[in-house]
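>>> dropping a prediction and its sequence here:
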Amino acid sequence: MPVFFNKYYPIRNVVFVIGESLLIFSSLLFISWLFKEQTVSDNNVILLVPQVLVVTIVFQLCLYFFDVYELRDDRPLLVMAIKITQAFGSGCIVLAALYYFIPQTVIESRTFWVGCLVIYIVITLWRVTYNYIFKHKLFVQSVAIMGTGEFARDIARELEGRLDTPYRMVAFVGKDTPAYNPNQVPVYKSLNDLHLSLSDRFVDRIVVALDDPRGGMPIDLLLNYKLKGVTIENGITFYERLAGKILVNKVKPSWIIFSKGFTIGRLQAFLKRSADILVSLILLILTSPVMILTIAIIKLESPGPVLYLQQRVGKGRRLFKVMKFRSMVQDAEKNGAVWAVANDARVTRFGKFIRKTRIDELPQLINVLKGEMSVVGPRPERPVFVERLKQIIPFYDIRHDIRPGVTGWAQVCYPYGASEEDALRKLEYDLYYMKNVSFALDMLIIFRTIKTVVFAKGGR
């Protein structure tokens, strides 16, 4: 599968997005040519191409921000049509502002509106077609899971739980009844039974997901499949690529030691730190009016300091004080540290707003300038929780080998969590980030964070 931003994407999804780009671009270009009765050789067409390209980019960005490119869930056509309408409406507003400031990008009114109608129809039909492909699992690889326990269950749930998976589960291999088998796929006692029962090309990939592989790994049979062109893959690596996270409870130290990644070179570290300084300075300048207004409202709403300083564990297990705008009443934790909960009574009215929009975290840009945090990285946790989590969650402490972040892969992929179970789930994403850290992945996370802030998702 193709890799973008150090993350794997199914080839069908890539074709879907690129195909939609081409449909938007070509539809509007065709309408423009049709109305102006131009030939392809006209100079005006050359000028029109960048104008149409601007519309394509704006529309696709709006489709992304309205979650229309979230392909893992099966959505009714009406819901999808509403989201496309909202995205196109927002796109028209953005383009109106753009046309006001950059008149050279303006497309003739009749061409634009007829083009929008055509694009809407074409995009809807395109999505209906792709939804059919996803539902009927066309153009996918057949996968047999070797294992029937918890490990195999986690992989099967991820395979069956998303519409856009590029795989079709066709068999389990194991002596016990699978812990999760909603589609009742066949279960074979051994790889030899699978080989005897089916043709050699029945499976394209065998995923090894044994809870305890000691003494139970049929090396000769796996080698036989491998030599016949069937892909043999470790369950941890397969799950990482499919889900964008790492199954912490199933990882062995040897897997981390021999895996690519989990290291940041000197040049990469220098560039990341330089980008942190530049981005934090720019954001502090751009958001200064918002922060000044926030300070004023906090002072008016409730007594107490504007900033809330809280001790967190940073890189190298060093303690530092993270800065946040105060969103709770004064002395909210006089009885000791507790996890935040939904509808927390300690949160002020304005505090709910700044938490939802993440405005309360803007002072952390100062922590970034001081070198205590990075713009992107694992979320820093409080020492009292860190000590507890280190005892119950494997590999939890290695997240402190890089600078914590204002935002991160776990924050944009997992809903706000405030429990030990949530800490485990977020660590799965944190380890994925540490393994695949790159400038491109950081940019993807920042882009997703913007969407999270704009739509006020995930705050508590």
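Yep, that arrived.

>>> can we go C-alpha only for contacts and neighbour counts from here?
Noted.

>>> measure how buried residue 417 is and give me the count.
20 (other CA atoms under 10 Å).

>>> my bad, should have said residue 35
12.

>>> please look at it and residue 114 and confirm they touch.
No - with contact defined as CA atoms under 8 Å, residue 35 does not reach residue 114; the gap is 9.9 Å.

>>> tell me how far the helix or strand where residue 452 lies lies from the chain's centre.
Per DSSP states H and E: residue 452 is located in helix 439-454. Centroid separation for helix 439-454 versus its chain: 9 Å, with CA atoms, centre = their mean, to the nearest Å.

>>> adding another structure so you can compare the two:
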Amino acid sequence: MTKTIPHKQMFLMTGDVLLIAVSLYLAPILRFGILIDPGTVFSRYDVLAVATYLLVLYIFDFYNTEERSSRTGFLLRFALAVAVANVANISVFYLFQLPPYGAGIVAISGSLAFVLLVAWRFVFLRVIAAARPLRLLILGAGRTGKSLQDYLRTRSDYEVVGFVDDDRGKREAVEDSSPPIWSGMENLCALIRQHGIDKVIVAITGQIRPEVFRNLVKAKFDCGVVVNQVPTFYEQVAGKIPVLHTTDMWLGFTDITGVERNVYNTKLKKVFDKAISVTGLILAAPVMILTAVLIKLESRGPVLYRQERVGWDEHIFELVKFRSMRTDAEVHGAVWAAEDDPRVTRVGRIIRRLRIDELPQMWNVLKGEMSFVGPRPERMAFVKDLKKEIPYYSLRHSVRPGITGWAQVNYPYGASKEDALEKLQYDLYYIKNTSILLDIQIIIRTIRVALFRKGAR
């Protein structure tokens, strides 16, 4: 851990303690309408309640001052954390018959705590935590390290102080480099202390020499810095896994495809999918009927469009959509769809923009061929080419494909091999981090994109 982050965490935690105490003090006042002497309120029961909140927030990783999740995802996770803390407090108070709290007091204090703590975190992240960017030292000045530097130029919360690389050719090739490229892998600790480094990022994609590895271990334990590999760092700060800068060793020691074996993916996700799909088909029935009528009125041909796609474990299935293109759209074979595709009909343009054309795929979900959330399924003609040109592309087939996905709410519309690479990086992040909270977040963001055209397509 760095020398600066613990101070930030302590400051954040101190603010939490004060605001939780305020919520506990105000709750009886709001409940009973009387002013209470603070000396009679803040007892061992309040200490227990505060400790419960801090423990739950810690478990939910809300003291990780480096994480930068989306606002929707943050609010969902924080609401769940506060709910868990409230349930825990109510359970403890009732189990041990501890006065003075009832469910009403806990509910009011929990609501106050949610509002106050969320506001405090937004202030903290925008003003306090961002006041000093995290200082990074990148180990390796090759393509991977430079690519990471290019990405971090878009982030005000990180500063690349320099590179360490013993390759003289790289150092001489970029004279007066900013940030500088230093030699001396054996003097990592000295560089870390001299330049106030908070984190070391290992951007070496080849084999790491034993002496370099020993120096990294020494830097971690003796100098008190966090050491990350590039894929792990990207995953934390960008919400994607950098395919071109990922090694077989990193993947080999990372449980990226094991999500199909956890409880949510094997059991709960299927129930979640079917419940959402049945509800969605019922609620969307009027819109789907109107869409079918409009498609029929505009042009001849079928209302529904059926197409073979590659699904889970590369099994082929027939995907169903509302037809949004002319019937002769692909007489010459499979073609990438474009954002302003001339083959799209007038009705098709509207339903594609609102994503209404995807609604029939809820039938695919009910049949177990798709999930509501997951990597979007591609056509076999495209998959064959992409597997040859993009590393680890087959990993996206380790889960069921989805109607919407992490890539769809994070990346703008794209229809090229370069876009497929970028979307794969988001897909792999989703596969590795699948959870019901992430699924709910994606669904909410998908609705926002469809209704307000905010965010990615």
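Ah, there it is. On a predicted model such as this, the values are computed, not experimentally measured, just so you know.

>>> what TM-score comes out when they're superposed?
Laid over one another, the chains give 0.69 as their TM-score (TM-score structural alignment, normalised by the length of the second structure), with 362 aligned residues with a CA RMSD of 3.8 Å.

>>> re the thing from before, give the aligned range of the helix holding residue 452 of the first structure in the second structure.
Mapped onto the second structure using TM-score structural alignment, helix 439-454 of the first structure covers residues 436-451.

>>> have a look at how far, on average, the matching stretch is from the first structure.
Superposed on the first structure, stretch 436-451 of the second structure shows a mean distance of 1.6 Å to its aligned residues (mean CA distance after the TM-score superposition for the first structure).

>>> just the element for residue 428 of the second structure, please.
helix 417-433.

>>> and that helix, how far out from the chain's middle?
The mean C-alpha position of helix 417-433 of the second structure is separated from the chain mean by 12 Å, CA atoms, centre = their mean.

>>> superposed on the first structure, what's the mean shift for it?
Mean for helix 417-433 of the second structure is 0.8 Å (mean CA distance after the TM-score superposition for the first structure).

>>> quick one: list the elements packing against that helix.
Contact analysis of helix 417-433 of the second structure by 3 or more CA pairs under 8 Å, 6 or more residues apart in numbering; DSSP states H and E lists helix 406-410 as its packing neighbours.

>>> quick one: residue 368 of the first structure and residue 374 of the first structure, what's the gap?
Using CA to CA, to the nearest Å, residue 368 of the first structure is found at 5 Å from residue 374 of the first structure.

>>> same thing with residue 84 of the first structure?
Where residue 374 of the first structure is concerned, residue 84 of the first structure sits at a distance of 35 Å (CA to CA).

>>> quick one: the longest helix belonging to the first structure to helix 439-454, angle?
If each helix of the first structure is counted by residues according to DSSP state H, the longest one is helix 266-301. Relative orientation of helix 266-301 of the first structure versus helix 439-454 (axes from the mean of the first three to the mean of the last three CA atoms, to 10 degrees): 10 degrees.

>>> following helix 266-301 of the first structure, which helix or strand shows up next?
Next element after helix 266-301 of the first structure (DSSP H and E): strand 307-313.

>>> trace residue 336 of the first structure over to the second structure, please.
Match for residue 336 of the first structure (TM-score structural alignment): residue 333.

>>> doesn't that match lie inside a helix?
No - Residue 333 of the second structure: not assigned to a helix; according to DSSP: H, G, I helix; E, B strand; the rest coil it is coil.

>>> re earlier: which residues touch the helix holding residue 428 of the second structure?
235, 239-243, 255-259, 374-375, 386, 390, 393, 395-396, 399, 405-408, 410-411, 414 (CA atoms under 8 Å, 6 or more residues apart in numbering).

>>> please check those and keep the buried ones.
235, 239-243, 256-257, 259, 374-375, 386, 390, 393, 395-396, 399, 405-408, 410, 414 (16 or more other CA atoms under 10 Å).

>>> which parts of the longest helix of the first structure are buried?
Neighbour counts over helix 266-301 of the first structure (16+ other CA under 10 Å) mark 272-273, 276-277, 280, 284, 291, 294, 298 as buried.

>>> how about the residues you listed in TSV, adding distance to residue 150 of the first structure?
Listed next are these as TSV, based on distance: CA to CA, whole Å:
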residue	distance to residue 150 of the first structure
272	38
273	40
276	40
277	44
280	43
284	47
291	48
294	48
298	48
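
>>> residue 84 and residue 374 of the first structure - which one has more neighbours?
Of the pair residue 84 of the first structure and residue 374, residue 374 is the one with more neighbours under other CA under 10 Å, namely 27 against 22.

>>> what do we get in the second structure for that one?
With TM-score structural alignment as the criterion, residue 374 of the first structure matches residue 371.

>>> test my guess that that match contacts residue 405.
No - using CA under 8 Å, residue 371 of the second structure is not in contact with residue 405; the gap is 9.8 Å.

>>> what do residue 368 and residue 374 of the first structure both touch?
Common neighbours of residue 368 of the first structure and residue 374 (CA under 8 Å, 6+ apart) are residue 276.
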